[in-house]
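Enquirer: Next come a sequence and a model predicted from it.
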Amino acid sequence: MVVRESFNFSDLEQWLNERRVTEIECLVPDLTGVARGKILPREKFTEDRGMRLPEAIVAIGVTGEFPEEGPYYDVITPTDRDMHLRPDPATVRIVPWAVDPTAQVIHDCFDRHGQLVPYAPRSVLRRVCDLYAAEGWDPVVAPELEFYLIERSTDSNQPLRPPRGRSGRAETSRQVYSIDAVNEFDPLFEDIYAYCEQMELNVDTLIHEVGAGQMEINFLHNHPMQLADEVFFFKRTIREAALRHEMYATFMAKPMANEPGSAMHVHQSIVDRHTRRNIFSNDDGSPSKAFFWYIGGLQRYIPAAMALFAPYVNSYRRLARSTAAPINIQWGTDNRTVGIRSPVATPAARRIENRVIGADANPYVALAATLACGYLGLKHRIEPTPECKGDAYLGAYALPRSLGEALAALKAEGELHDVLGKDFITVYTEIKEIEHEEFMKVISPWEREHLLLHV
């Protein structure tokens, strides 16, 4: 395994030479987590060590639309200037499915004065990690990412269905943690693990989740930027692998009406940079004040950050009592009904799991947002509510119920703007407003079924 923390351009050139790479996919994650960029010949990449793209490329919504006017253009100029992209050598990975030897490298976005573009997702996460570093802290995260395998379909008007496995049959019942149900897709998962090994992605365990065709992959804990990069790469990888096996992989929060939604649960802790000790535990092994303040921060700010954790209209279909997803921000030890869970662990491994985040969230934005909530809790010493020791689903809803409500809450929470960056919040909320308006133009089958002749 390559030690990537200190990977520099000399190491990058050697890495490319050893693998006889002839092409480079120069990637930039946009607000949705889509890979934008260019494909360059190796010689061109080595010569320039970067490229340019219009600055709005990372500020596109899932529909590909831009605002026509408004605060968006207080941040992004109407003249559509260039960004200057610089490759991060530590992110270089092989493209396992390419015919010719091809590498992929994630780039950071800068303006012509050498300043990070503040609304680029990677810039936002870097900004939050820098705030932690200024306090002498190193945040550590470990995502658990759920997704569905579904039958290929080109008709968006038709409901999605689970794919057929080796037996030729599709799942029709819940197969949570079933080994045999995972083995139905052995050829696919053999390719996925092979791709992940070639790409040096630190994936851990694979399980079958509750839904029909629903799987979960766990990542080993590490620095937030490295894990966000790995989730970004993994989503590309599994979509490509699924296509090669005549199926789709989707990270929609709620792809099928009668099946549970998909989450990205994020385990998080903080290590003191000097002592390398977990600040969530006291010397005697008991939970520290920092542990409770971090929980308090999550409880205080998650409702306002929901548009970052649940970024689409579909995201809010997952957050309901009957979908195995949280509906509030209660916290508890080893309690999967709450939004904020503390798994049973040794003092050194004490951590907090944010269970609110959807699988459809941009990994850079989601990690930045959850760390921002915890950071504010630590800085303001926010005490949490009493621990929930029962069924949190019996409590009241405490999260926004729609994208519109979530956007209003995010716009009103100035402290999150200060941590994540005002320019980012402006661009993000303007793009999400456009997406919401596009959705509201669509009349659903439910409306035609129940309203057409009855109201």
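Expert: Done, it's in. Numbers count the residues shown, from 1 in each chain.
Enquirer: okay, CA-based contacts and neighbour counts for the rest of this
Expert: Noted.
Enquirer: residues contacting His417?
Expert: With contact set as CA atoms under 8 Å, 6 or more residues apart in numbering, His417 has these partners: Ile425.
Enquirer: whoops, I mixed them up, Val58
Expert: Going by CA under 8 Å, 6+ apart, Val58 touches Val28, Pro29, Asp30, Leu31, Arg36, Tyr119, Ala120, Pro121.
Enquirer: structure B:
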Amino acid sequence: MDSSVKDPLAEWLKSYGITEVECVVSDLTGIARGKILPTNKFLNEHGMRLPESVLLQTVTGDYVDDDIYYNLLDPADIDMTCRPDPQAVYVLPWAIEPTAMVIHDTFDRYGNPIELSPRNVLKKVLELYAAQGWRPVVAPEMEFYLTQRCADPDLPLQVPTGRSGRPESGRQSFSIEAANEFDPLFEDVYDWCEAQGLDLDTLIHEDGPAQMEINFRHGDALDLADQITVFKRTMREAALKHDVAATFMAKPITDEPGSAMHLHQSVVDIKTGLSIFSTPEGEPTKLFLQHIGGLQRYIPEVLPLFAPNANSFRRFLPDTSAPVNVEWGEENRTVGLRVPASDAQARRVENRLPGADANPYLAIAASLLCGYMGMIEGCDPSAPVQGRGYERRNLRLPLTIEDALERMEASAAVRRVLGDKFVQGYVAVKRAEHENYKRVISSWERQFLMMSV
């Protein structure tokens, strides 16, 4: 490195006294994979190399079938080049040594973005918007549960004990006192997130026992996908410090509400900074309605990017307070696509379908892509729903991960935009995970079938 040229990343690391750097990329599940380097080595190497195969690794650490593996990757299991993004650098306040995490972008040997990389998928969608002179604005809401720590996966998760010494009982939606039960934990969360530059807004107690929601302020889609990735890890670390666990499973506890990643999305004109969803008079534009129409048209074809696991679909069971269709309505939380009350420049649609277990890069990319295709293709939405929308069946979604993967695999539109390689790789990884899942015998089977059939 030429010492006469100032490197902003090197300056940042020096200013924080960082001695170790975690170099990470997101796999398809959202797991951070990479290497840990001393700071001097990191600065001298200007990035890292990782096997391409980490992007076809399942949540269990397995890989897809050889036929698919060697069709998508070089048979020699070559490396990809990973370059640090200077805008995606985060201090890790819980680390013993001064440590930073640096999110990397991935490229092949010719300098082309790796198609299987979730961060590259989101960048590809954002480039489509930029080519039209548009910039998406998103605001995620992350739900999660705090639970007792438990080393035995066969045991149901239990409600943790708060400051009062008693576990929470009943439904305590929006309860301040119930949220205050875990004040020491959330004080650390907010302190750590402030140190990392995460743009948190509101803390809410949700419907389930010790189920919480953290809202992020609206902003740039790529930046917020990075922030969610960092936040999930931060939340887990803070929970462990306070002898509880934090889980972002979509449906971790039987008969309790699931956890979502609601996405508020709008679009502004790059030149003017004004919303393209509102007319100068403050009325909704045709583009706004077409954005909703695109979400309705294409969400069923990208559902595995919102609901990536068998557990994800437990959120969509009847009477679980989660939407089960792509109906839309104004100020209506019983449909998949809600239009909150707002002023004209904040007009937006809230996609309530993604689960908290979704990869944030892929969920945001998929949601924005559906809206984009609706605007480009001129998709008209259905009539907005008045009243309860849970029972609406005209715009139902696939009910299982198998059906959803088949729908995505057959989507010519998704393949055209995201690429055959990504669709084939993602579907293959999720099918491999589901095959692994089906090998496990559940407690329900033992309870009701063991002595009865």
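Expert: Great, that's in hand. Since we're looking at a predicted model, the values are computed, not measured.
Enquirer: re earlier: tabulate the contacts of Val58 of structure 1 in a markdown table, adding columns for neighbour count.
Expert: Supplementary listing: those in a markdown table, determined by neighbours: other CA atoms under 10 Å:
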| residue | neighbour count |
| --- | --- |
| Val28 | 26 |
| Pro29 | 25 |
| Asp30 | 23 |
| Leu31 | 28 |
| Arg36 | 15 |
| Tyr119 | 26 |
| Ala120 | 27 |
| Pro121 | 28 |
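Enquirer: Sitting in strands, which of those do you find?
Expert: Val28, Pro29, Arg36 (DSSP state E).
Enquirer: wait, the last one sits on Arg52?
Expert: What it means is Arg36 of structure 1. No - Arg36 of structure 1 lies out of contact with Arg52 (CA atoms under 8 Å); the separation is 11.7 Å.
Enquirer: Let's have the contacts of Val58 of structure 1 in TSV, adding distance to Ala90 of structure 1.
Expert: As requested, the contacts of Val58 of structure 1 are exported to TSV (distance: CA to CA, whole Å):
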residue	distance to Ala90 of structure 1
Val28	14
Pro29	16
Asp30	19
Leu31	22
Arg36	19
Tyr119	22
Ala120	18
Pro121	17
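Enquirer: which one of those residues is nearest Pro78 of structure 1?
Expert: Tyr119 (15.8 Å; CA to CA).
Enquirer: Could you check which residue of structure 2 pairs with that closest one?
Expert: Here Tyr119 of structure 1 is matched to Leu116 in structure 2, going by TM-score structural alignment.
Enquirer: Structure 1: strands as residue ranges?
Expert: Under DSSP E, structure 1 gives strands at 23-29, 35-41, 51-54, 82-87, 93-94, 102-110, 137-151, 203-208, 214-219, 247-250, 264-272, 331-333, 340-342, 352-354.
Enquirer: got these as a markdown table, with distance to Glu437 of structure 1 columns?
Expert: As requested, the strands of structure 1 are exported to a markdown table (distance: least, CA to CA, whole Å):
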| stretch | distance to Glu437 of structure 1 |
| --- | --- |
| strand 23-29 | 24 |
| strand 35-41 | 24 |
| strand 51-54 | 25 |
| strand 82-87 | 28 |
| strand 93-94 | 38 |
| strand 102-110 | 29 |
| strand 137-151 | 27 |
| strand 203-208 | 36 |
| strand 214-219 | 30 |
| strand 247-250 | 24 |
| strand 264-272 | 26 |
| strand 331-333 | 34 |
| strand 340-342 | 31 |
| strand 352-354 | 29 |
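Enquirer: Perfect, I'm done here.
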